[in-house]
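K.L.:
would you be able to build a 3D model of this:
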Amino acid sequence: MFTGLVQAMGMVRWQTGDQSGRRMLIGGTPLVERLSVGDSVAVDGVCLTVAAKEGDGFAAQVGPETLARTTLGQLRPGDMVNLEPALRAGDPLGGHLVTGHVDTVGTIVAEAHEGEWRYVDIRYPSSFADYLAPQGSIAVDGVSLTIVSCTEDHFRIMLIPHTLAVTTLGRKSVGAAVNLEFDLIAKYICRLVRRYVGSANAH
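P.N.:
Prediction:
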């Protein structure tokens, strides 16, 4: 479990394999000192397992399902990624509950600057529309953010200067793909309501 508060960025040093499975090394991060083999770590919002530690980085294995459902299959050596270690008992819950199980990939379609702040519009599959609400939470590339507004297939977020500086979102522009994880509580509520309505209609 994570909170969506990115604690560091890392760089993809190398990767091997193909779409049937890859192994990658993410380095240049001070987080490696607190990670152990077997630990969970969110990489651009995707929960991965530390398979090995090498120098100032760690190696992780990425399976075919993850490569197909997230942006990790698009990463290349030199790319920067957001990193967050798993939440520990007693840690502050400063963002919102994030599982690291990405729901889908969205695309940045517009951005507007207001001083040091940036508004970003992201297009997403309309089948997930029930999980979004204005002032609700969403994880974008592992970053916990508040939804400013939303439609059936777009939503808007606002990035503060700090987020732009300490996460990869400050490096993303129109056309970039981003990992999206919708609010866990919203997903469970929608599932329960659909089951209840379906049961009521059956009677």
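
K.L.:
hey, let's count contacts and neighbours off CA atoms from now on
P.N.:
Fine.

K.L.:
Pro92: what secondary structure?
P.N.:
Pro92 falls in the coil class when you classify it by DSSP: H, G, I helix; E, B strand; the rest coil.

K.L.:
how about this one, so we can line them up?
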Amino acid sequence: MFTGIVEELGEITAVEQSGDAARMRVRGPVVTGDAKHGDSIAVNGVCLTVVDVDGDEFTVDVVHETLERSSLAKAEVGRGVNLERAMAANGRFGGHVMQGHVDGTGVFLHRDADDLTHFAFPPRLGRYIVAKGSVAIDGVSLTVASVSPEELTIALVPTTLSLTTLGRTAPGDVVNVEVDVLAKYVEKQTAGGTSSLSVDNGGGKEDG
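P.N.:
The predicted model follows:
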């Protein structure tokens, strides 16, 4: 489990394609401080399993499903990524409950004159996004300022802009979106059936 409080801004140092999957190496001095094989680290909001740790870098395998459903399909050397280790049982809960299972990709649109950042998202996610509710964009826990059927706005504070990739995002850039898992459970209970995302939440935990 993650909370969306990014621990550091890392950097992709190598990407090796292997068929329809990829092996990626990421530099992150903070998250590698106690990382070991089998640990979970969220990379731009995608929960990945550590294969190997070498100094301040760690290696992960990214399967086809994740490449298809997340922005990691566009991963390239030199790209900055948000990094967060899985939350310790005795850790401080600073953001909101996140699984590292990306529900879809959105697009950064623009920042307006009121310093609100606008993102487009797949219409099928609209039912899970509410004003003043929580959403994760590229692994960052954020509060929704306003929402329409296919667009949401966020009031990003200077600290978030400077310490995460969201301060470097340009119009048209693809971002990972994870909606609040509590909304999925509420939908399932009230509908008496299965959440519409239960079989469509790619970009989740890899087997390492």
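
K.L.:
just the buried residues of the helix ranked longest in the first structure, please?
P.N.:
Criterion DSSP state H: the longest helix present in the first structure is helix 184-202. Using 16 or more other CA atoms under 10 Å as the test for burial, helix 184-202 of the first structure gives Leu184, Ala186.

K.L.:
distance from the chain centre to that helix, please.
P.N.:
Distance of helix 184-202 of the first structure from the chain centroid (CA atoms, centre = their mean, to the nearest Å) equals 25 Å.

K.L.:
what's in contact with that helix?
P.N.:
Helix 184-202 of the first structure is contacted from outside by Leu97, Val98, Thr99, Asp130, Tyr131, Leu132, using CA atoms under 8 Å, 6 or more residues apart in numbering.

K.L.:
ok, stretch 23-30 of the first structure next?
P.N.:
8-17, 55-62.

K.L.:
of those, which count as buried by neighbour count?
P.N.:
Burial by neighbour count, judged by 16+ other CA under 10 Å, picks out 8-15, 57-62 from these.

K.L.:
taking the contacts of helix 184-202 of the first structure, please make a ChimeraX selection of just the buried ones.
P.N.:
Here is the ChimeraX command that picks out the buried ones among the contacts of helix 184-202 of the first structure, judged by 16+ other CA under 10 Å:
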select :97,98,99,131,132
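
K.L.:
reformat the contacts of helix 184-202 of the first structure as TSV; add secondary structure and distance to Leu75 of the first structure.
P.N.:
As requested, those are exported to TSV (DSSP: H, G, I helix; E, B strand; the rest coil; distance: CA to CA, whole Å):
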residue	secondary structure	distance to Leu75 of the first structure
Leu97	coil	25
Val98	strand	22
Thr99	coil	21
Asp130	helix	30
Tyr131	helix	27
Leu132	coil	27
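
K.L.:
out of the contacts of helix 184-202 of the first structure, which is nearest to Ser40 of the first structure?
P.N.:
Nearest to Ser40 of the first structure, judged by CA to CA, of these is Thr99 at 10.7 Å.

K.L.:
quick one: contacts for the counterpart of the closest one in the second structure?
P.N.:
Aligning on TM-score structural alignment places Thr99 of the first structure opposite Gln99 in the second structure. Contact partners of Gln99 of the second structure, counting by CA under 8 Å, 6+ apart, are Met1, Phe2, Cys47, Val181, Gly204.

K.L.:
where along the first structure do the strands fall?
P.N.:
Remark: strands assigned in the first structure by DSSP state E are 8-18, 21-27, 40-43, 46-54, 57-62, 80-85, 104-114, 117-123, 137-140, 143-150, 154-159, 177-182.

K.L.:
out of these, flag the one nearest Arg171 of the first structure.
P.N.:
strand 80-85 (9.1 Å).

K.L.:
how close does that closest one sit to the second structure?
P.N.:
Once fitted to the second structure, strand 80-85 of the first structure is off its aligned match by 0.2 Å on average (mean CA distance after the TM-score superposition for the first structure).

K.L.:
in stretch 163-177 of the first structure, what counts as buried?
P.N.:
Those would be Thr163, Leu164, Thr167, Thr168, Leu169, Ala177, for stretch 163-177 of the first structure by 16+ other CA under 10 Å.
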